[in-house]
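> whatever this is, show me its structure:
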Amino acid sequence: MKNMKLNDAIYGNLLEKNYEKGLSLGNRYSFINSNIFPLLNKEERDTFMGFQDVCKKLAPQVNIEDAYEILPKLGEHYMLQRMNTYEGIYGSCKTQMLLNLAVGGMAPEVDMSMSASSILVGNSLYHNPKRSDIQEKALHAIYRGTKIGGIGITEPEHGSDAVNMKTLASIADNGDVTYNGTKIYTTNGAVADYFSTYGVLDVSNPRRTMMLSLFKREDEGLSTERLHIPAAHGVGIAKVNYDNVTVPKDRMIAPPGEGYKRLFRGLTPERFTIISSSLGSLWHALATGTIYTQLRHQFNKPLFKYQGISHVLADIYAQLSAYTSFAMQIADFYDKRVGSKIHKGETPDPMDEATLAVSAAQGKYLATKMAHKATYEIVQVMGGRGAINEPGSNNIINRLENLSRLSEVLGGHRNIQLMIVEMGLKATTAMAIGSNIKKAKREQKKVNAKLNDLYIARAEKIITEESQYLPESDKLNLQNAINKLKNAAETKNDIEFRAYSSALPKLLSNAGKAIYKAKKN
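This next block holds a predicted model:
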């Protein structure tokens, strides 16, 4: 009799073979294909199937304790990124979405680590049309998976406020660049070979002085500390310290001022990738839940027959189908209006980039929020089977749920996405009712002027008629506010006018309290 391994024994007792076969990666792909194929042309379907074939072959070799072991093998198939055309291999946002859908089902940890390396760091290098030899070498190695990249943006006290970073850069007369500062939550930072990092020459003027430079792990003064992130098991997220790290001028990816533009230009494709990864998690989670609930029987019938189960899955299915259609639509827009120009070394139309920034924020907000909620719900409908995470099992729903906790934070917190959407909402409204808004502002300005006249009259009356009850300091404050407000109105100084319009009512309230107290005594 053949010796039985411990894992075989566990699966023989805990994980019924029928479920393992039913939840296979191939079956999940089949479920997804029947829903995604109608949105794709023949070439896109063939590409998607090609990605799936590779993932099915590589899946047994994935080590979820170390997401990086499999990257070189994916790199052999040019499957670490497909956002950008490189070395004759076609790239587009739509193709990148299909890649994330495929790899996310094989191992979501691998999907996260490869995207951080090949999209975040890869794009920072790819979007530099004047890449030096060392930059080209780094890009090639990252795209092939022989080297790992980590991008340095977030800082300990500057997460969502990424612009006002404190990492201080300096440029020597010979062009060498020196960084001092700390980056945190750097995905891949614990294992990265290359770091594409932002810094500023002047912390008080980051927009005009922000730059982007390339660092190597072996650079003197660079050190990393791995962070324990339970939701991202197997992914090396780290704190990266730059202690007087100096690199030659050919490591400068974007000069001062250009770094700020590059930062925001890179956020849109990053958010598209997060959308793609979230949709991939959702489709594989839904496939897992739908297959399992049709195989699992309770009270002599499949779980799927109970509306308390099937309605949960149907609700997720309806939303996911709509979000996927939206994502494909904006991916097409990116490819036609922005990506195609970047690939030619041209500058995209700012209006197109602004439209995509809002669309990407909408998509990321919706997809990541749904990924967290839906994967949790599917874990619940699967009961105990949804909580199991045994090495080698086809059951990945627990891992999908864990990683979904991070997706709303990565690439800009969900509240930042809503701020961007709000700006888009305001801009498109202004285009439609601009004249009405201006009229409303004029009317409100007249109302404010009348209110200010009343406040001034009230303040002058108090100073004149109730002076004996008013402390000298309150008199001086009131008179100063009156004078400043009148002067601001005459000189049309809007800043001072708004400031003292807000201050005068508060001063009147304080004066009223002082008079009441004095009269009472």
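
> please make it C-alpha for all contacts and neighbour counts, starting now.
Will do.

> contacting residues around residue 104?
110-111, 277, 280-281, 284 (C-alpha atoms under 8 Å, 6 or more residues apart in numbering).

> oh, I was asking about residue 456
Listed by C-alpha under 8 Å, 6+ apart, the contact partners of residue 456 are residue 482.

> quick check, it in a helix?
Yes. Under DSSP: H, G, I helix; E, B strand; the rest coil, residue 456 sits within a helix.

> from residue 490, how far off is it?
14 Å (C-alpha to C-alpha, to the nearest Å).

> repeat that for residue 376.
In this structure, residue 376 and residue 490 are separated by 61 Å, where distance is defined by C-alpha to C-alpha.

> mind checking which of those two has more residues around it?
Taking neighbours as other C-alpha atoms under 10 Å, residue 376 and residue 490 compare with residue 376 leading, 20 against 10.

> grab the nearest non-local neighbour of residue 402.
Closest residue to residue 402 in three dimensions, ignoring its sequence neighbours and counting by C-alpha to C-alpha, 6 or more residues apart in numbering: residue 231, at 4.6 Å.

> whoops, I mixed them up, residue 22
Closest residue to residue 22 apart from its sequence neighbours, by C-alpha to C-alpha, 6+ apart: residue 291 at 6.7 Å.

> any of the contacts of residue 104 buried? List them.
110-111, 277, 280-281, 284 (16 or more other C-alpha atoms under 10 Å).

> before we move on, what SS does the residue positioned nearest the centre of the chain have?
The residue at the geometric middle of the chain, judged as the C-alpha nearest the mean C-alpha position with C-alpha atoms, centre = their mean, is residue 411 (1.9 Å). Reducing the assignment at residue 411 to three states with three-state DSSP gives coil.

> so which strand or helix has the residue lying closest to it once chain neighbours are set aside?
The spatial neighbour of residue 411 that comes closest, neighbours along the chain excluded (C-alpha to C-alpha, 6+ apart), is residue 271 at 6.1 Å. Under DSSP states H and E, the secondary-structure element containing residue 271 is helix 258-295.

> now do the buried residues in that helix.
For helix 258-295, a neighbour-count test (16+ other C-alpha under 10 Å) marks 258-260, 262-263, 265-293 as buried.

> over to stretch 55-66?
By neighbour count with 16+ other C-alpha under 10 Å, stretch 55-66 contains the buried residues 55-56, 59, 62-64.

> buried residues in the helix or strand hosting residue 309?
Per DSSP H and E, residue 309 falls inside helix 307-334. For helix 307-334, the buried set under the neighbour-count rule, 16+ other C-alpha under 10 Å, comprises 309-310, 313, 316-317, 320, 323-324, 327-328, 330-334.

> the structure of the following sequence is requested for comparison with the preceding one:
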Amino acid sequence: MTGFDAYQLPEEHQEIRDAVRSLCEGKVAPNAAHADETGEFPQASYDALRSADFHAPHIPEEYGGAGADALATAIVIEEVARACAASSLIPAVNKLGTMPLLLAGSDELKRRYLAPVARGDGMFSYCLSEPEAGSDAASMTTRAVSDNDHYVINGAKRWITNAGVSEFYTVFAVTAPGERSRGISAFVVEKSDPGVTFGAPEKKLGIKGSPTREVYFDNVRVPADRMIGKPGEGFKIAMRTLDHTRVTIAAQAIGIAQGALDFAKRYVQERRQFGKAIAEFQGIQFMLADMGMKLEAARQLTYAAAGKSERGDADLTYFGAAAKCFASDAAMEITTDAVQLLGGYGYTKDFPLERMMRDAKITQIYEGTNQVQRIVMARELLRG
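As a prediction, the model looks like this:
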């Protein structure tokens, strides 16, 4: 491979893009507006993704998965998000929830829980944030107390994506009070475990088809062999997970932005004012040029970060934060400009751009706000 080959998407990855795009245009995009309007989980989209092995493509083949690498997984998420941002959280959150297992889980734990996710028998969510522990996750108060060969978990988690729909949950809880980050451990909790309940769905600005709820743990007894890694390793596992999955949020952001740019391009070529298509006006062209430039810069940074995720490079923390931050900021700018290009029509629900703009906003917030991403990047830069 020559140095220039690194800047060209491999043929197999382009084939994945084409397959996902074809599927989503036919079986995911038609559900997007309804999911946004009703706030209902897009089950038809899940079924379509599951039928093609795009619901959790990152699961290794040895556990029955497609074995997609980090770049291929990012492309899947990008293409689903181009059609429906809420549906893109199916493969994205399945990766988020299972990444701790892939990084630190025992072989037995992986076999037990990755296989059903690969089959599509259940999704996997990630329970880190709490009502008083958001950006400062080490301040969590959910407790897991050892009781012979079990742990008893009590507490609450907030902002949990796909809560109530997912069958499995990676839950972070304090096992050594007073130790801050060194006293946190990670566990697999099942939806069916006695004592697990869910709050009402949050009423959100966007991604309405992906349920977000609180998860409550009331004396939930979890076998000790469901701990992920060793006692006290939970916070480290959580942060390592986010290094990898911030790439998926970047992919979601560029997918949303691509969908908005595609729609806006078609519109400005068809819309006529003053006797010609508005695409012929220089002011419009400048907006489109900036949108395309920002999008491609975000995509290249995201793909570079995906490569680092796959290899486990030492600078993944920096690149994951940079990709997530840059891509989500770009998505917010691009979707806002896309609404502007449609004028009054962009402000109505007759067109999908107002939904895309609302959906883009969350990518600047979850898996670490972009302010936190800048702190992460600065620390990595200063560390050298």
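
> TM-score for these two?
With the length set by TM-score structural alignment, normalised by the length of the second structure, the two chains reach a TM-score of 0.90; 370 aligned residues with a C-alpha RMSD of 2.1 Å.

> what's around the counterpart of residue 52 of the second structure in the first structure, how many residues?
When the two structures are superposed using TM-score structural alignment, residue 52 of the second structure falls opposite residue 77 in the first structure. Residue 77 of the first structure is flanked by 12 other residues according to other C-alpha under 10 Å.

> any chance of the contacts of residue 104 of the first structure in CSV, plus distance to residue 340 of the first structure?
Shown next, in CSV, are the contacts of residue 104 of the first structure (distance: C-alpha to C-alpha, whole Å):
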residue, distance to residue 340 of the first structure
110, 28
111, 25
277, 22
280, 25
281, 28
284, 30
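
> before we move on, back to that, checking the equivalent of the residue nearest to residue 402 of the first structure over in the second structure next. Helix, strand or coil?
Taking TM-score structural alignment for the superposition, residue 231 of the first structure sits opposite residue 206 in the second structure. Reducing the assignment at residue 206 of the second structure to three states with three-state DSSP gives coil.

> what ranges do the strands span in the first structure?
For the first structure, applying DSSP state E gives strands covering 149-152, 168-171, 177-186, 194-200, 210-216, 222-226, 238-247, 252-254, 297-298, 301-302.

> give me the mean distance between the last one and the second structure.
Here strand 301-302 of the first structure is compared with the second structure after superposition; its mean distance to the aligned residues, by mean C-alpha distance after the TM-score superposition for the first structure, is 0.9 Å.

> whereabouts in the second structure does that strand align?
The counterpart of strand 301-302 of the first structure in the second structure, using TM-score structural alignment, spans residues 276-277.

> which residues does the matching stretch contact?
Contacts made with stretch 276-277 of the second structure from outside it, assessed by C-alpha under 8 Å, 6+ apart, are listed as 268-271.

> recalculate using a threshold of 10 Å.
For stretch 276-277 of the second structure, contacts defined as C-alpha atoms under 10 Å, 6 or more residues apart in numbering pick out 267-271.

> pick out the most distant pair among the buried ones among the contacts of residue 104 of the first structure.
Of all pairs drawn from these, the one with the longest distance (C-alpha to C-alpha) is 110 and 284, at 14.7 Å.

> any idea how far the aligned partner of residue 277 of the first structure in the second structure is from residue 321 of the second structure?
Following TM-score structural alignment, the counterpart assigned to residue 277 of the first structure within the second structure is residue 252. Distance, residue 252 of the second structure to residue 321 of the second structure, by C-alpha to C-alpha: 14 Å.

> how far does stretch 166-180 of the second structure sit from the chain's center?
Between the centre of stretch 166-180 of the second structure and the centre of its chain there are 20 Å (C-alpha atoms, centre = their mean, to the nearest Å).

> what range in the first structure does that stretch sit on?
Using TM-score structural alignment, the match for stretch 166-180 of the second structure in the first structure runs over residues 192-206.

> could I get the buried residue list for the matching stretch?
192-203, 206.

> how long is that stretch end to end?
Distance between the boundary residues of stretch 192-206 of the first structure (C-alpha to C-alpha) amounts to 26 Å.

> check stretch 132-150 of the second structure too.
Chord length of stretch 132-150 of the second structure, first to last residue, is 27 Å (C-alpha to C-alpha).

> residue in the first structure paired with residue 322 of the second structure?
Taking TM-score structural alignment as the alignment basis, one finds that residue 322 of the second structure is matched in the first structure by residue 362.

> leaving out sequence neighbours, find the closest residue to that match.
Nearest residue to residue 362 of the first structure, sequence neighbours excluded (C-alpha to C-alpha, 6+ apart): residue 421, at 6.3 Å.

> and that neighbour, what's its match in the second structure?
Going residue by residue (TM-score structural alignment), residue 421 of the first structure aligns to residue 377.

> please determine how far its match is located from residue 321 of the second structure.
Residue 377 of the second structure is 6 Å from residue 321 of the second structure, where distance means C-alpha to C-alpha.

> more neighbours, those two?
With neighbours defined as other C-alpha under 10 Å, residue 377 of the second structure and residue 321 compare such that residue 321 has more, 30 against 18.

> my read is that that one contacts residue 374, right?
Yes. Taking contacts as C-alpha atoms under 10 Å, residue 321 of the second structure lies within contact range of residue 374: 7.5 Å.

> can you pull the residues that touch both of the two?
By C-alpha under 10 Å, 6+ apart, residue 321 of the second structure and residue 374 have these common neighbours: residue 368.

> chain center to stretch 156-171 of the second structure: distance?
14 Å.

> who's sitting farthest from the centroid in the second structure?
residue 275 (43.9 Å).

> sorry, back to before: surely the match of residue 52 of the second structure meets residue 52?
No. With contacts counted by C-alpha under 10 Å, residue 77 of the first structure stays clear of residue 52, the gap being 11.7 Å.

> about what we covered before: turn the strands of the first structure into CSV, columns for distance to residue 32 of the first structure.
Shown next, in CSV, are the strands of the first structure (distance: least, C-alpha to C-alpha, whole Å):
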stretch, distance to residue 32 of the first structure
strand 149-152, 30
strand 168-171, 47
strand 177-186, 32
strand 194-200, 35
strand 210-216, 39
strand 222-226, 35
strand 238-247, 34
strand 252-254, 39
strand 297-298, 24
strand 301-302, 21
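
> for residue 431 of the first structure, which of those is the nearest?
strand 210-216 (32.3 Å).

> can you pull out the helices in the stretch 401-521 of the first structure?
Under the criterion DSSP state H, counting those that start in this stretch, the stretch 401-521 of the first structure contains helices at 414-465, 472-491, 494-520.

> could you dump the ones you listed to CSV with distance to residue 150 of the first structure?
Supplementary listing: those in CSV, determined by distance: least, C-alpha to C-alpha, whole Å:
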stretch, distance to residue 150 of the first structure
helix 414-465, 22
helix 472-491, 51
helix 494-520, 43
